[in-house]
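[1] Sequence and predicted structure are below.
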Amino acid sequence: MTDRARWRFEAIGTTWEIETSEPLDETARRDVASVIADFDASWSRFRDDSLVSGLASQGGTVPAPRDAAAMLGLYSELSAATDGAVNPLVGESLARRGYDATLSLIDRGAVGAPADWEAIVQIRDGQLTVRDPALIDVGALGKGRLVDLVLAAVTPHTAGTIVVDASGDLAVRGASQRIGLEHPYDPSRAVGVWEVTDAALCASAINRRAWGEGLHHVLDARTGQPVRTIAATWAVAPTAMHADAIATGLFFDGGPRLAHEWGASWVRMTTDGRLEWSPGCSAELFVAGSVGA
């Protein structure tokens, strides 16, 4: 986009940038800040006072946040498609590997998440119940969900183009945006460019949030071990939550099938440098020796 107003700020541990046809006024900015604060207060496992931290220590039943049904419903589909590799109770697995509330980066060994998570975490009659104390982590799709919420908060304040970019997870409305696909092993290079129009693109890579001996934030919830075969993923879908969920699912068998069912397009890079992509994917890809799915 050219000749657009840009608002850049830090929130939930990452850099956000919102581009609009005209500058957002203070009311719009307060609305965005409120949406992010509410989401963080519910879902951040890095805050002692968040809802999920309280449920991790005591379990119990609380009024369900407005995002709970949508996100946990998608988790159910992701979990089924990946044979349990994606699981919202992976929080304790991440914490034990060092990606904990204090970011200790101290590996205390692998532990799998409870396979029966849907019996432990339930929503009924507007209430969220965690039957046993358990640490919910919505990282597989939560930032995408928040991008959608921020987009919805901005929309009433401008009639023009909107791009909401949360450092790799973004939504575009009213325009097209060409987005470089960052090489996971060399941030100065792109493996391709994808033009996104009135849709969302989300990415995930093992070089982000990586530490120790081969540890990173994408764990197989069944084992607590980091994935070893996929290095990076990109997905385009109508909403950022769906794109984020597919970007996570693509690290595992079953992700491409779920993307097809949802009508999402995707690209992924294996750890040996090959690119794979979905049928009909419109991304311009630069890496040789790659294959379509």
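    Everything's here; your move.
[2] Only C-alpha atoms from now on, for both contacts and neighbour counts.
    Will do.
[3] Quick check: which helices or strands does the longest helix seen in the chain pack against?
    Selection of the longest helix in the chain by residue count, based on DSSP state H, yields helix 26-43. Contact analysis of helix 26-43 by 3 or more C-alpha pairs under 8 Å, 6 or more residues apart in numbering; DSSP states H and E lists helix 51-58, helix 142-154 as its packing neighbours.
[4] take the one below as the second:
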Amino acid sequence: MTAVTATGSVWTFEAIGTAWAIETETPLSSATRGAVGAVVEAFDREWSRFRDDSLVSALAEGRAASLHAPVDTDAMLALYDELDVATRGAVNPLVGDALARLGYDARLTLAPWGTPEPAPDWRDVVTWGDGILSLSRPATLDVGALGKGGLVDRVLATVLADVDGDVIVDGSGDLAVRGAPVRIGLEHPYDPTRAIGVVEVRDAALCASAITRRAWGEGLHHVLDARTGAPVRAYAATWAMADTAMRADGLATALFFDGGPELAAAWGASWVRMRTDGRVEWSPGFEGEIF
């Protein structure tokens, strides 16, 4: 996605394996930048399946069966529950082992070592409550369906605690806006020099997902159907606009499957999605322009 904004102060940095930008009317203080860095580091240390020292890795490797739950556990897993129900099991936080089997593993080998297999029913494995996160057996949690959006929300809250005025937090495809409206171009998944449309975002979040962003090998990418463990084939890209980035991120994942549009309608969210054959669909309430 491409944001068209007024000139301001932009802080760019790398976090959780991708590029970030925070735009404010005046430069962020060193204290605020440090607070943002602490929020990002805590999230990565807790939820990254690419770090040996993360909580997720400890659970996956059986080094722990129960751990102190990260602060956002309840919010994220409750949202996963909604996504799972809406997509009839296609979205599942235990898809991590299925991704690893296809080569998108903790070492990023990108070398498949097995055939697709369904993810387990996560409700039979994962329990949380009273500040504790537990797995009944070792398994790999992957919160990629909504985690970056949730982190965008946390970064935005950290910035807003210290600055006034317009703020844009862009987590490389997951974007939250507070204040003045921002025009966003919807990047064509097969040609990053083109846009398929444009939408204005104000005091909301817009998140995108595409099978071309993290792809390797023939037909291999990061968006899997948890019911089969295989990459999705029908849709190439999705965009969702909601009140929070975590909801928009989760909805962008759900839109690769049947049930996603119905969930968006229940939330009052708008969306666009492109099929792999180039056809574009959008919600009745979408207020942007499709070219």
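    Perfect, thanks for sending it. Quick caveat, the model's predicted, so the values are computed rather than measured.
[5] TM-score them against each other, please.
    The TM-score (TM-score structural alignment, normalised by the length of structure 2) is 0.97; 285 aligned residues with a C-alpha RMSD of 0.7 Å.
[6] Quick check: the longest helix of structure 1 compared with structure 2, mean distance?
    With the two structures superposed, helix 26-43 of structure 1 lies on average 0.3 Å from its match in structure 2, counting by mean C-alpha distance after the TM-score superposition for structure 1.
[7] can you pull the buried residues of that helix?
    Applying a neighbour-count criterion of 16 or more other C-alpha atoms under 10 Å, the buried positions in helix 26-43 of structure 1 are Ala28, Asp31, Val32, Val35, Ile36, Phe39, Asp40, Ala41, Ser42, Trp43.
[8] Where does the lengthiest strand in structure 1 end up in structure 2?
    Taking DSSP state E as the criterion, structure 1 has its longest strand at strand 186-197. Strand 186-197 of structure 1 corresponds to residues 191-202 in structure 2, going by TM-score structural alignment.
[9] Which residues does that stretch contact?
    177-188, 287-291 (C-alpha atoms under 8 Å, 6 or more residues apart in numbering).
[10] List the residues that contact Trp266 of structure 1.
    Thr233, Trp234, Ala235, Val236, Ala247, Ala259, Trp277, Ser278, Cys281.
[11] what does Thr140 of structure 2 give?
    Arg49, Val56, Ser57, Leu59, Ala60, Leu94, Val95, Gly96, Asp97.
[12] how much space between whatever residue of structure 1 lines up with the third one and Asp40 of structure 1?
    Just to be clear, that refers to Ser57 of structure 2. Superposed on structure 1 with TM-score structural alignment, Ser57 of structure 2 falls opposite Ser53. For Ser53 of structure 1, the distance to Asp40 of structure 1 equals 11 Å [C-alpha to C-alpha, to the nearest Å].
[13] Please apply the same query to Glu213 of structure 1.
    30 Å.
[14] ditto for Thr15 of structure 1
    Distance from Thr15 of structure 1 to Asp40 of structure 1, by C-alpha to C-alpha: 15 Å.
[15] whereabouts in structure 1 does stretch 245-264 of structure 2 align?
    So stretch 245-264 of structure 2 is aligned with residues 240-259, judged by TM-score structural alignment.
[16] Ok, stretch 16-28 of structure 2 next?
    Using TM-score structural alignment, stretch 16-28 of structure 2 pairs with 12-24 in structure 1.
[17] Report the buried residues of that stretch.
    Quick answer for stretch 12-24 of structure 1 (16+ other C-alpha under 10 Å): Trp16, Glu17, Ile18, Glu19, Thr20, Ser21, Glu22, Leu24.
[18] what helix or strand is the second one on?
    Translated: Glu17 of structure 1. In this structure, Glu17 of structure 1 sits in strand 14-20 according to DSSP states H and E.
[19] Quick one: residues in contact with that strand.
    Taking C-alpha under 8 Å, 6+ apart as the rule, strand 14-20 of structure 1 contacts 4-10, 158, 160-167.
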